[in-house]
Structure formats: structure tokens, C-alpha cells
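A.B. asks: Prediction below, plus the sequence it came from.
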Amino acid sequence: MSNNPENNYDPAGSTQMFRAFVDEQPQTPEVQRAQARPRTGMIVGLIVGLVIVVGVVALAMK
């Protein structure tokens, strides 16, 4: 019977898996920057959408 019913990854499940987990290299700055780009686009899109909604509401109130 499994001690991990949610089937979550458990690096302490075996010595080999734990050592691989510990030996993982941290992400390089290039990878971190590449992952941040989609988030930046999403934030800019949300701000533009909010400005459009505020503009439509302002025009509707006139």
C-alpha cells in the first residue's frame, strides 16, 4: 500500500530519487528570464484590458 495516496512526487521515496533531487542544478538566469516573459505579457494585457473597460464605462457615463 502506498504512503502517498495523492501520487505526489516524493524525492525521499528512494535513495536514488533523493540524490537526483538534491543534485538538481538551479535554473540559469536565461531560463528564469524566458519563463518571466509570458507573465510580463499577461500583466501588460490585463492592464490594457482594464484601461479599455474603464474607458468604455467613462464614455457610457457621459
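C.D. replies: All right, it came through fine.
A.B. asks: Every contact and neighbour count from this point should use C-alpha atoms.
C.D. replies: Will do.
A.B. asks: Return the list of helices and strands in contact with the top helix by length along the chain.
C.D. replies: Using DSSP state H, we find that the single longest helix of the chain is helix 29-61. Contact partners of helix 29-61 among helices and strands, from 3 or more CA pairs under 8 Å, 6 or more residues apart in numbering; DSSP states H and E: none.
A.B. asks: So Ala20: helix, strand or coil?
C.D. replies: Three-state call for Ala20 (DSSP: H, G, I helix; E, B strand; the rest coil): helix.
A.B. asks: cool, the one 4 residues further on as well?
C.D. replies: In terms of secondary structure, Glu24 is coil; the call rests on three-state DSSP.
A.B. asks: Which residues are in contact with it?
C.D. replies: Residues in contact with Glu24 (CA atoms under 8 Å, 6 or more residues apart in numbering): none are found.
A.B. asks: got another, please set it beside the one above:
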Amino acid sequence: MSDKYVDPSGNTEQFRAFAHAPEAAAPAAPASRVPLVAGIAVAVVLLVAVVAWLALS
């Protein structure tokens, strides 16, 4: 049985196409941390408000 896999280095044209192809799993741009920081800030404010309300009641 013949092997159906074709090595891209076996042909110059195939190798050039392989070498210049963009990476399929390129890392995405880092996400902005502003929503995360804003969410944490809101949670801290709410926690302080609940603790103050419980302490004063």
C-alpha cells in the first residue's frame, strides 16, 4: 500500500507554500482588563456597603 501523506519538503513549491502560510493557532490579542477591574471594584464597594449596613443596624 502506498503512503498518501505528501511531505511538503519534498517539493520546493509545496515547501514555500507551507513556510509562508500563516499559523492557524496564532495567539489572539490580549483582552482588555478594564471590565475585570471594574467588576472587582463594584464587588468590593458592594461588600463594604453590606458590611457597613450590617454593622450599623
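C.D. replies: Thanks, I have it. Values in this document were obtained by computation on a predicted structure and should not be read as measured data.
A.B. asks: and the gap between the equivalent of Val50 of structure 2 over in structure 1 and Thr15 of structure 1?
C.D. replies: Using TM-score structural alignment, the equivalent of Val50 of structure 2 in structure 1 is Val53. The gap separating Val53 of structure 1 from Thr15 of structure 1 is 55 Å, by CA to CA, to the nearest Å.
A.B. asks: Check Ile52 of structure 1 too.
C.D. replies: 55 Å.
A.B. asks: now do Gly55 of structure 1
C.D. replies: Gly55 of structure 1 sits at a distance of 59 Å from Thr15 of structure 1 (criterion: CA to CA).
A.B. asks: How about Arg39 of structure 1?
C.D. replies: Relative to Thr15 of structure 1, Arg39 of structure 1 is positioned 36 Å away (CA to CA).
A.B. asks: Same check on Leu50 of structure 1?
C.D. replies: 51 Å.
A.B. asks: corresponding residues in structure 1 for the host helix or strand of Phe18 of structure 2?
C.D. replies: Phe18 of structure 2 is located in helix 12-20, with elements delineated by DSSP states H and E. Under TM-score structural alignment, helix 12-20 of structure 2 has no counterpart anywhere in structure 1.
A.B. asks: Just give me the match in structure 1 for Gly39 of structure 2.
C.D. replies: By TM-score structural alignment, Gly39 of structure 2 lines up with Met42.
A.B. asks: Just give me the neighbour total for its match.
C.D. replies: 11 (other CA atoms under 10 Å).
A.B. asks: And for Leu56 of structure 2?
C.D. replies: Applying other CA under 10 Å, we find 7 residues neighbouring Leu56 of structure 2.
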